[in-house]
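> with the sequence up front, the predicted model follows.
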Amino acid sequence: MKHEGAVRRFGPRYGLRVKKRLSKIEAMKKAEKECPFCGYKAVKWLAVGIWYCKKCKRKFTGKAYTIVKKPKVIEKPSEEEQESKEVKAESNQAAQEAA
């Protein structure tokens, strides 16, 4: 293996196998990725498992260096959703007390 790409920075250190793995992971991480919400190829890696779409401005989770097909969105619920959850919880408690 020639010293190519990002692993060139390591020179003769760390061994061939480690550098091949790192090269593969970095290539996956830096490849263009499609946003699962808007379909646009503008997704960037923020931290391990956290991705951000520049077009629709959504933050979502995925795998460490790739995106899964059904991401979990990292957004706080709106006030209406929060209130509806509280109402459901109160009605469930009332039903349990009555039984």
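Okay, I see it. All values reported here derive from a predicted model rather than from experimental measurement.
> for the rest of this, base every contact and every neighbour count on C-alpha atoms.
Will do.
> in this protein, which helix has the most residues?
In the chain, taking DSSP state H as the definition, the longest helix is helix 79-98.
> next one: that one to chain centre, how far?
Going by Cα atoms, centre = their mean, to the nearest Å, the spacing between the C-alpha centre of helix 79-98 and its chain's C-alpha centre is 31 Å.
> what's it packed up against?
Packing contacts for helix 79-98, counted by 3 or more Cα pairs under 8 Å, 6 or more residues apart in numbering; DSSP states H and E, involve no helix or strand.
> neighbours around Arg13, how many?
9 (other Cα atoms under 10 Å).
> second structure follows, compare the two:
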Amino acid sequence: MASSTHKAKGKVTGSAGRFGCRYGRFVRKRVCDIEKISRSLHRCPKCDMESVARKGTGIWECRKCGYKFAGGAYQPQTPTMKIAQRAIDRTVEEIRK
């Protein structure tokens, strides 16, 4: 007997559904996850509003204040960038003391 929680086939493809059955399941899943992140709105580092959108590869712009800045290809703040920013902030704090 079938369970009532069984999902219909093809519902998990999302934006990668345009590839059909090509390229394999994991590649399509990664593409879907990356596109979900890059197409969503992000927090602006200047005005702190969730209105930053991707303009191109590594180019991000706030729709509210117009602040344009460089970031990662698919997200404005990459994990490596966060680590570097922490080191910069720590150095600035040591200089101020």
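Good, I have the coordinates. What you see is a predicted model, and the numbers here were worked out from it, not measured in a lab.
> TM-score for the pair, please.
For this chain pair, the superposition-based TM-score is 0.65 by TM-score structural alignment, normalised by the length of structure 2; 70 aligned residues with a Cα RMSD of 1.7 Å.
> now Lys55 of structure 1, nearest residue through space, not along the chain?
The spatial neighbour of Lys55 of structure 1 that comes closest, neighbours along the chain excluded (Cα to Cα, 6 or more residues apart in numbering), is Ala42 at 6.4 Å.
> do you know how far the residue nearest to the spatial centre of structure 2 is from Gln77 of structure 2?
The residue lying closest to the centre of structure 2 (Cα atoms, centre = their mean) is Ile37, at 3.2 Å. As defined by Cα to Cα, to the nearest Å, Ile37 of structure 2 lies at a distance of 11 Å from Gln77 of structure 2.
> just the helices in structure 2 please.
Secondary structure of structure 2 (DSSP H): helices at 25-39, 79-96.
> dump those to a markdown table, plus distance to Ala16 of structure 2.
Supplementary listing: the helices of structure 2 in a markdown table, determined by distance: least, Cα to Cα, whole Å:
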| stretch | distance to Ala16 of structure 2 |
| --- | --- |
| helix 25-39 | 5 |
| helix 79-96 | 25 |
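> among these, which is the most enclosed?
The highest mean neighbour count among the helices of structure 2, using mean count of other Cα atoms under 10 Å, belongs to helix 25-39: a mean of 14.
> could you tell me where it falls in structure 1?
Using TM-score structural alignment, the residues of structure 1 aligned to helix 25-39 of structure 2 are 16-30.
> average distance between the matching stretch and structure 2?
Mean deviation of stretch 16-30 of structure 1 from its aligned counterpart in structure 2 after superposition (mean Cα distance after the TM-score superposition for structure 1): 0.9 Å.
> counterpart of Trp60 of structure 2 in structure 1?
Trp60 of structure 2 maps onto Trp51 in structure 1, by TM-score structural alignment.
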